[in-house]
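Enquirer: fold the following, please.
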Amino acid sequence: MTSYPLLLKQLWHTPLANAANQEIVYRDQLRLSYRQVYDRIGRFGAALAAYGLQQNDVIAVMDHDSHRYLECYFAIPMYGATLMTVNTKLTPTQIAYTLNHSRASMLLLHADFIPIIESIHAELPGIQKYIVMADETAVPQSILQFDNEYECWLADQKDGFNFGDFDENTRATTFYTTGTTGVPKGVYYTHRQLVLHTLAAGMALTAPAAQQRFHSEDVYMPLTPMFHVHAWGIPYIVTLLGIKQVYPGRYAPDMLLRLIREEQVTCSHCVPTLLKMILTAAQAAGVDLRGWKVVIGGSALPQVLARQALEMGIDCFAGYGLSETAPILTLAQLNATAQDPMTDDTLAKLCCAGRAIPLVDLQIVDEVMQSQAHDGQSSGEIVARAPWLTHGYLDNTEASAALWRGDYLHTQDIGTMDSNGYLYITDRLKDVIKVAGEWVSSLELENALTQVIGVKEVAVIGVPDKRWGECPLALLIVDNNLFKESAAQEQVRLFVDRGSIPKHALLTQFKQVENIIKTSVGKIDKKALRAEYAVAQ
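Expert: I've put the predicted structure just below:
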């Protein structure tokens, strides 16, 4: 009997057999069937061969969320090359670093990003070929020497490509962390890892009886950039399920709402800031979002935002993972006996990190790697093992060793776990605030303050204090017609009296700001905020 390697190409067997005519939609511009997309993937492989690309070559992509990106997700790894997804939100200098560090030799480039590459092309000696992607028929003029336009490149290949078998441990993808600490670090995944993540996360997402679940009749639209951690791995899952997929291109509220309404989108995933933007736009436009299911990750899901979504008929729940974990580790799915989402306890569960998906070994440990009790009180660092976690950082043995200290992947997150396996993240190791020797969770404070009338957005950081060592500083974007600082102070006192946060949280200072700095993937950049406000009080 010959071996059956776990390669990404295997994910296509079931949808081609069972859902070959299912649709994959790009904005309001293009409709393709699964069969047509798979044929295009075959021509993609033939085009790579015609251009002399070799197995293990690195091929980089800069595009919006599109059918083209989905084709890259499969064709490049299936060819035996490595897909490098470029974080288009990084600075040009950082983008140049990641392209050079990854040793990319080819770049597939959407026309919108031509100016970025033009500004750094002299620093990219390794890029030997450029393929431009354009939504319009005309290719923009550029100082870059384009080898072809994507659609013409595929059309030039009359025949498909025979994607053969090879070692399932071949590297399939690489991408870079956002670089809030030093230069961006490259993580990488093999075919075997991505297939196992697809199977385990897919099993978890489809397991519940009613809510917090995806199924074969859903319509999927990603709202997480496809350059970021494989769009949480969901495109691989929904392709295997054979469900309708809708790709929105450049994110714009009007287009997103239009696609949700007209294509009857039922499942998505995004960060809290994007969910808030969509809810606000939907209310202003009178768009009904009932029946939409959305997984929230990237940062903590505020309970006030979750409640707003639930009241609008949205099945909203949290998930948790890292760039280093492919990414899904946990999902906040409820037991069938606890499906009333409006109770405080149930809402807290929907907003927590959730429970481990299949094959994930999740532990809470102290400084010497001793496991802590799963009692909802004992806290420590969250560490994990699973067959798809990155083996390390590309060409960075020191950081890789620290990541895998004690044979577990260290998340750098602090949390607790209750007796039912629900994980609650209380802070990042680097974000927890030490006031007079007592730890104060910035996330718990943020959750409390988001519930204050008039607060639109909040970030809590620790700032130096001559007396206490550190004190919490709450940066608030507010509606001046509604917000009162006294109400914020009273809210903190209420949470202290409940025992939800330590008494030293009463030392929190408040500052109203116009904006709160975000990272390239929409997370609050607390390192930048600490640098900006790090003046001893």
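
Enquirer: please make it C-alpha for all contacts and neighbour counts, starting now.
Expert: Fine.

Enquirer: Glu381: what's it in contact with?
Expert: By Cα atoms under 8 Å, 6 or more residues apart in numbering, the contact set of Glu381 is 364-367, 410-415, 429.

Enquirer: could you find the closest non-adjacent residue to it?
Expert: In space, and not counting its chain neighbours, Glu381 is closest to Ile414: 4.5 Å by Cα to Cα, 6 or more residues apart in numbering.

Enquirer: helix, strand, or coil at that neighbour?
Expert: strand (DSSP: H, G, I helix; E, B strand; the rest coil).

Enquirer: count the neighbours of it for me.
Expert: Ile414 has 23 neighbours, counted by other Cα atoms under 10 Å.

Enquirer: can you check Lys511 too?
Expert: Using other Cα under 10 Å: Lys511 sits among 11 other residues.

Enquirer: how about the nearest residue to it once chain neighbours are set aside, what does it touch?
Expert: In space, and not counting its chain neighbours, Lys511 is closest to Leu475: 5.0 Å by Cα to Cα, 6+ apart. Counting by Cα under 8 Å, 6+ apart, Leu475 touches 458-460, 510-513, 516.

Enquirer: then Leu475 would be within a helix, right?
Expert: No - membership of Leu475 in a helix is not supported by three-state DSSP, which gives strand.

Enquirer: how near is it to Leu443?
Expert: Look at Leu475 and Leu443: by Cα to Cα, to the nearest Å, they are 13 Å apart.

Enquirer: likewise for Gln29?
Expert: With distances taken as Cα to Cα, Gln29 is found 41 Å from Leu443.

Enquirer: if we can go back for a sec, now the buried members of the contacts of Glu381.
Expert: Among the contacts of Glu381, the ones that count as buried by 16 or more other Cα atoms under 10 Å are 364-365, 410-415.

Enquirer: one more to put side by side:
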Amino acid sequence: MNTQHYEYQLTLDKIIRKAAQIYPNTEVVHAPPGGPIIRSNYAKEWDRIQRLGSVLEELGAIPGEPGKFGSKIAVLDWNTIMHFELYYGVPMYGAVLHTVNVLLSPEDIIYTMMHAQDDILFINEDFTSLARVATSLIKTIKKVVIMSNKPDHEEVTFDGAEVYWYEDLIRDARPYNFQELSENMVATMMFTSGTTGRPKGTYFTHRQLVLHAMSVALSLSAPPINANIYDVAMPLVPMFHVHAWGLPYIAALTGIKQVYPGRFDWGWVLKTIKEEGVTITNGVPTILYNLLYHPDSPKYDLSGLKFIIGGSALPRGLLEEANRRGIRVVQGFGLTETAPVILLTMEKSNMKDWPEERKREIILSAGLPIPLVDVRVVDENGRDVPRDGKTMGELVVRAPWITREYLGDPEKTRNAWRDDWFHTDDIAVWDSEGYVWIMDRAKDVIKSGGEWISSTRLEDLISTHPAVYEVAVIGAPHPKWGERPVAIVVPKPGQDITEGEIRKYLMELVNEGKMPKWWVPDKVIIVNSELPKTSTGKIDKKALKDRLSITLD
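Expert: Sure thing, here's the model as predicted:
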């Protein structure tokens, strides 16, 4: 038997090299609010990514190896072309790209960076103040690189860290000769949104990301999206959130033009969609809401736009308005731990024979498993529930790109990976055709604008007010955000407290960096009777929701 053969490695360089070779003139555009607009292409980006490799070498980044992390490169940035370059250059060098969720509270941002033990920090200049705090607290960070669109820059200093400017480094660097890497090397790292406590760390290898990109690209090329090289993609999922759902990799793999809008300004995004001919984008329902109801929206023809939606349930009214404007909406589902896509509302060949009502309902489902994904909906004993579209169970999943563990947390890892299936903690139903509907979160998480708010953590913060005896936080329906938190507070005996006092107290915690401002409840209800309990003594939130029937404007 001939043993002299090449072991092909599924690494990210295979994606961007091919894009530069086969689609060299296809544009990659950076169009931040107010400009300047940068028009690059895959050939130019490949050159800049090679130079980025030399920059990382100059900064002292250390490549990893299978089973061993390379240097951790943290990034605080919006959806920019520099972020796109880091998506490829850092993992291709052998280091680990840590995309930091800038929507977490400052306290949690510092926590995730400390937990990751980041070595080098790349920041958009908007995050200079936050980076200064990070470098003062996280002693592993010795170097900071500032990314800016401005031709000139002022002197910036950080205690204990050297400061560099991204464009200066790229301009002066030589193209780097990237070495062949093992596909099993860790490429990216990110943290969950912290729905049940502190954010949990996850990571993904080159092989996982390449397979994910291939599977999602294959799915999007089928009806109803029918993606092809004539499309133009604009990621509207923040790039710090689970690889922007893979779109920066998927679009390069398939030779699609990409547009990066910088920090989200919805009037500017609408203008850019029109001027750049964007045909594919993605995001949570709140993003679609912003595109449809922004004051400038009526000025733009959005017909033909294909919107991949996920993160929280798609409201029927929002879908109907999108359809009225000519937008084709496809729903998907995934988690941070699943890189993220595992389900998409793809069409089936026998769908043409289905009643129209059935077809409309399918659009509101989480979809079918994409290629290489296996899912089940199981009861508490791990047995499949009936595929009747009614019987609820937990969604469990297998796929090549699911995170292998939570960083430094073997107990949570064991709880998630049971019987060789990853347990999502999502309650779902499935039907005879294989479509899955997500019914609820097993934990009482609140999804606001596609971002998660931990009800238990918010309860803990409210409970620290000296006059609070008991508190429950539940999610109430909201027409724009999907859900918003509502707090039900019982005062201590003999104490009086008002909604305004609770909100003022929480704003003080916001200012201290204990929680994000958008976690502050939309409504605080003061009650003078004990909250209902379950048989185990826990507050019965379902009973609270049923009793109060809260809706928000």
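
Enquirer: quick check: TM-score for this pair?
Expert: Superposed pair, TM-score by TM-score structural alignment, normalised by the length of structure 1: 0.81. Supporting alignment: 463 aligned residues with a Cα RMSD of 2.9 Å.

Enquirer: ok, back up a step: what do Leu475 and Leu443 of structure 1 both touch?
Expert: Shared contacts of Leu475 of structure 1 and Leu443, defined by Cα under 8 Å, 6+ apart, are found at Val460.

Enquirer: just to revisit the earlier point, who has more neighbours, Gln29 and Leu443 of structure 1?
Expert: Leu443 (22 against 7).

Enquirer: what helix or strand does that one sit in?
Expert: If you go by DSSP states H and E, Leu443 of structure 1 is part of helix 442-449.

Enquirer: who touches that helix?
Expert: 300, 302-303, 426-427, 431-433, 455, 458-461, 472, 474, 488, 491-492, 495, 500-501, 505.

Enquirer: so which of those are in helices?
Expert: Those of the contacts of helix 442-449 of structure 1 mapping onto helices are 303, 488, 491-492, 495, per DSSP state H.

Enquirer: would a markdown table of the residues you listed with distance to Glu217 of structure 1 and neighbour count be doable?
Expert: Below are those laid out as a markdown table (distance: Cα to Cα, whole Å; neighbours: other Cα atoms under 10 Å):
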| residue | distance to Glu217 of structure 1 | neighbour count |
| --- | --- | --- |
| Gln303 | 29 | 20 |
| Ala488 | 44 | 22 |
| Gln491 | 43 | 19 |
| Val492 | 44 | 25 |
| Phe495 | 42 | 19 |
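
Enquirer: what's the closest of those residues to Thr325 of structure 1?
Expert: Distance to Thr325 of structure 1, by Cα to Cα, is smallest for Gln303 among these, at 25.2 Å.

Enquirer: before we move on, back to that, could you flag which of the contacts of helix 442-449 of structure 1 are buried?
Expert: 300, 302-303, 426-427, 431-433, 455, 458-461, 472, 474, 488, 491-492, 495, 501, 505.

Enquirer: the buried ones among the contacts of Glu381 of structure 1: which two are farthest apart?
Expert: Most distant of these, by Cα to Cα, are His410 and Gly415, 12.4 Å apart.

Enquirer: which neighbours do these two share?
Expert: By Cα under 8 Å, 6+ apart, His410 of structure 1 and Gly415 have these common neighbours: 381-382.

Enquirer: about what we covered before: for Pro222 of structure 1, state which of the buried ones among the contacts of Glu381 of structure 1 is nearest.
Expert: Thr411 (24.8 Å).

Enquirer: which helix or strand contains that closest one?
Expert: strand 409-417.

Enquirer: thinking again about what came up before, and the residue nearest to Glu381 of structure 1, what's its match in structure 2?
Expert: If you follow Ile414 of structure 1 across to structure 2 using TM-score structural alignment, you land on Ile427.

Enquirer: what segments of the stretch 251-400 of structure 2 are strands?
Expert: Secondary structure of the stretch 251-400 of structure 2 (DSSP state E, counting those that start in this stretch): strands at 257-260, 280-283, 306-309, 328-334, 341-344, 368-369, 374-378, 393-398.

Enquirer: turn those into TSV, including distance to Tyr203 of structure 2.
Expert: TSV is the format used below for the strands of the stretch 251-400 of structure 2 (distance: least, Cα to Cα, whole Å):
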stretch	distance to Tyr203 of structure 2
strand 257-260	24
strand 280-283	22
strand 306-309	23
strand 328-334	15
strand 341-344	15
strand 368-369	22
strand 374-378	20
strand 393-398	16
